[in-house]
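A.B. asks: Okay, predicted coordinates and the sequence, questions at the end:
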Amino acid sequence: MLSFPVPAFFSSYWNNSFHLKHHLQTFLNLDPDLLQANILAGQQKMSDLGQNNFQWETVTEFYNNQVGNNYLFDLASFHLGSQDYIQDTLCLIADQADGKVLDFGGGLGTHAIAAAFCPKVTQVIYCDINPIHCEFVKYRAKKLGLEDKIICSLQFPTTENFDTILCFDVLEHLPDPIQQLLDFYHVLSSNGKLIVNWYFSQGLNNEFPFHIEDPQVVEKFFRTIQRYYLEVFHPYLITARCYRKLLEPTV
């Protein structure tokens, strides 16, 4: 497997995911054993919660008020168990991100923090509808000395323009991912980059009941992204893809 050089400004990531575990422990005031138990059970608890409570008609309510801390543990389980994979995603961010960055649906804040460490980035707007996530990322930013560079928002900033948009593992959670692509297009600067991935599947055993997988929606999504964006090659073996904005969308 290819091994890519690690940017020096990410040096604090590789051993501890920007101190993720310590931040979770102190933010939630949990002892280490209880924190570890919650992280190990995170994905299963989110799957159970989704199967019992999730409906597309109340998707905002689900992520705002029902998931609680469970989604923090689920995401932490993935981030701590997939550090090599996320390392390459952060390298892609380091290669492409500059100027004003939007991290849409930013979860634990790993990608927002990475962007904030990039010397070509001037500001990061972290956006997530889950208020617990927002408070956690504010906490992390302060702990890392990034509180002046990362701004947290519960709402998509439709009146601002961005040079880079990050959106990881989010589009499949939206009832209308096509409209979100169009919203990104309208706030992206003329030379801007969209770095994004998706997983339009509910899994082999319905472990992701909160993912959209309607074939008609998925087909329209791919037709839309091909019309409004042009893919930019990158060498990393990850699901994230990089696009630049087409100033004249194709017919």
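C.D. replies: Good, I have the coordinates. What you see is a predicted model, and the numbers here were worked out from it, not measured in a lab.
A.B. asks: going forward, measure contacts and count neighbours with C-alpha atoms only.
C.D. replies: Fine.
A.B. asks: any idea how far the spatially closest residue to residue 129 that is not a sequence neighbour lies from residue 138?
C.D. replies: In space, and not counting its chain neighbours, residue 129 is closest to residue 154: 4.7 Å by C-alpha to C-alpha, 6 or more residues apart in numbering. Computed as C-alpha to C-alpha, to the nearest Å, the residue 154 to residue 138 distance reads 12 Å.
A.B. asks: So between these two, which is more surrounded?
C.D. replies: Using other C-alpha atoms under 10 Å, the more surrounded residue of residue 154 and residue 138 is residue 138, with 19 against 16.
A.B. asks: Just confirm the residue nearest to residue 129 contacts residue 128, I think it does.
C.D. replies: Yes. Here residue 154 reaches residue 128: they are 5.2 Å apart, a contact under C-alpha atoms under 8 Å.
A.B. asks: Touching both of the two, which residues are there?
C.D. replies: residue 134 (C-alpha atoms under 8 Å, 6 or more residues apart in numbering).
A.B. asks: one step back: mutual contacts of residue 154 and residue 138, please.
C.D. replies: Residues touching both residue 154 and residue 138 by C-alpha under 8 Å, 6+ apart: none at all.
A.B. asks: what number of residues lie near the nearest residue to residue 160 once chain neighbours are set aside?
C.D. replies: Nearest residue to residue 160, sequence neighbours excluded (C-alpha to C-alpha, 6+ apart): residue 187, at 6.3 Å. By other C-alpha under 10 Å, 19 other residues sit near residue 187.
A.B. asks: Verify the stated contact: residue 187 with residue 159.
C.D. replies: Yes. With contact defined as C-alpha under 8 Å, residue 187 reaches residue 159; the gap is 7.5 Å.
A.B. asks: quick one: which helix or strand includes residue 100?
C.D. replies: Using DSSP states H and E, residue 100 maps to strand 99-104.
A.B. asks: Put this next to the first one:
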Amino acid sequence: MLTVDFRHFPLTPGDKLLDLGCGEGRHAINAYIAGEVDVFGVDLSLKDLATTRERQQPFAVNDGKRSFHLQCANALQLPFADHSFDKIICSEVLEHLPDYQGALKEIQRVLKPGGTLAISVPRAWPEKICWHFSSEYHQVEGGHVRIFNAGSLDKEIQQQGFSRYKKHWAHALHSPYWWLKCMLWDTQEQSRLIRLYHKLLVWDLMQKPWITQTLEKLLNPIMGKSVVFYYHAGRKP
């Protein structure tokens, strides 16, 4: 399930791309498959990095036109030189970081002038419903530490010299699923309703039927769980 839409974040052969907080590799692996690019995935979780490596292996090729690298590192102290990357993805990460401003500064440091950045965070009002129904949802280890106001975050990023060229919402069908999980947090493993909804989401992901794809497209502006921003760094290329 991709949050960043590569139609708005096109890859160019030879690009060096950083997926900051890559998790289990959904964006990093898709970028590796889609383009002749050098992909670097960074995360604090060794377990997630191991899962990413395992999932990437079936797609690994030795054509000399792309590469795939994984590293355990802190978003506040990235082990890369200034202006190392043409593109950076930071999807569903900033809401986990007490010092998200520090991560934004590191992004600014390692991204090339004229490079592109994609950032996504949970949308405020669907997230507030989750927090209302379950404190465990955001108090678990590695959970969300804040709810972003999208407009304020966008303004803050642009004040650092980034120019936004696209914004959209994503994953509307996932909002009710997480509301149900939060409402039934203590019994969610036994909930038949949640299991059925999860099957629906998997079916949508694997089969991409027109009915759910169209429904989500229509609902995203209203109740999309994530908001996604796209920026040029420093100047528009």
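C.D. replies: Arrived safely. Note that the coordinates shown come from a computational prediction; the quantities given were computed from them, not determined experimentally.
A.B. asks: residue contacts, the residue nearest in space to the middle of structure 2?
C.D. replies: What sits nearest the mean C-alpha location of structure 2, by C-alpha atoms, centre = their mean, is residue 91, with 2.0 Å. Contacts for residue 91 of structure 2 were tallied using C-alpha under 8 Å, 6+ apart; they are 3-4, 20-22, 118-121.
A.B. asks: which position in structure 1 aligns with it?
C.D. replies: In structure 1, the residue paired with residue 91 of structure 2 is residue 168, using TM-score structural alignment.
A.B. asks: What of residue 118 of structure 2?
C.D. replies: Taking TM-score structural alignment, the alignment pairs residue 118 of structure 2 with residue 195 from structure 1.
A.B. asks: helix, strand or coil for its match?
C.D. replies: Assigned by DSSP: H, G, I helix; E, B strand; the rest coil, the conformation of residue 195 of structure 1 is strand.
A.B. asks: Excluding covalently adjacent residues, which one is nearest to it?
C.D. replies: Closest to residue 195 of structure 1 by C-alpha to C-alpha, 6+ apart is residue 242, at 4.4 Å.
A.B. asks: my guess is the one you found is in a helix, correct?
C.D. replies: No. Per three-state DSSP, residue 242 of structure 1 lies outside any helix segment and is strand.
A.B. asks: Map it across to structure 2 for me.
C.D. replies: Structural alignment (TM-score structural alignment) places residue 242 of structure 1 against residue 230 in structure 2.
A.B. asks: now swap in residue 74 of structure 1 and tell me
C.D. replies: Checking with TM-score structural alignment, residue 74 of structure 1 has no match.
A.B. asks: In contact with residue 74 of structure 1, which residues?
C.D. replies: 39, 41-43, 45-46.
A.B. asks: Buried members of the residues you listed into PyMOL, please.
C.D. replies: Of the contacts of residue 74 of structure 1, the buried ones go into a single PyMOL selection, burial set by 16 or more other C-alpha atoms under 10 Å:
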select buried, resi 39+42+43+45+46
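A.B. asks: quick one, strands of the stretch 51-200 of structure 1?
C.D. replies: Ranges of strands in the stretch 51-200 of structure 1, per DSSP state E, counting those that start in this stretch, are 99-104, 121-127, 150-153, 162-167, 188-196.
A.B. asks: for the longest one, the distance to its chain's centre please.
C.D. replies: When C-alpha coordinates are averaged (C-alpha atoms, centre = their mean, to the nearest Å), strand 188-196 of structure 1 and its chain have centres 16 Å apart.
A.B. asks: Which residue ranges of structure 2 form helices?
C.D. replies: With helices called from DSSP state H, structure 2 shows them at 26-34, 46-56, 100-110, 124-133, 136-139, 150-159, 174-183, 192-207, 210-223.
A.B. asks: burial of residue 54 of structure 2, as a residue count?
C.D. replies: A count of nearby residues for residue 54 of structure 2, using other C-alpha under 10 Å, gives 12.
A.B. asks: Residue 132 of structure 2 too?
C.D. replies: Residue 132 of structure 2 has 12 nearby residues by other C-alpha under 10 Å.
A.B. asks: next one: the one 3 residues further on
C.D. replies: Other residues within reach of residue 135 of structure 2 by the criterion other C-alpha under 10 Å amount to 12.
A.B. asks: Relative to residue 226 of structure 2, how far out is it?
C.D. replies: Distance of residue 135 of structure 2 to residue 226 of structure 2, computed by C-alpha to C-alpha: 20 Å.
A.B. asks: Same check on residue 157 of structure 2?
C.D. replies: Distance, residue 157 of structure 2 to residue 226 of structure 2, by C-alpha to C-alpha: 17 Å.
A.B. asks: Translate residue 214 of structure 2 into the numbering of structure 1.
C.D. replies: Alignment note (TM-score structural alignment): residue 214 of structure 2 has no counterpart in structure 1.
A.B. asks: just residue 11 of structure 2 next, same as before
C.D. replies: Using TM-score structural alignment, residue 11 of structure 2 pairs with residue 97 in structure 1.
A.B. asks: sorry, back to before: so what angle separates the directions of the strand holding residue 100 of structure 1 and strand 162-167?
C.D. replies: Relative orientation of strand 99-104 of structure 1 and strand 162-167, computed by axes from the mean of the first three to the mean of the last three C-alpha atoms, to 10 degrees: 30 degrees.
A.B. asks: Run the angle between strand 99-104 of structure 1 and strand 121-127 for me.
C.D. replies: Computed by the same axes, to 10 degrees, the angle separating strand 99-104 of structure 1 from strand 121-127 equals 20 degrees.
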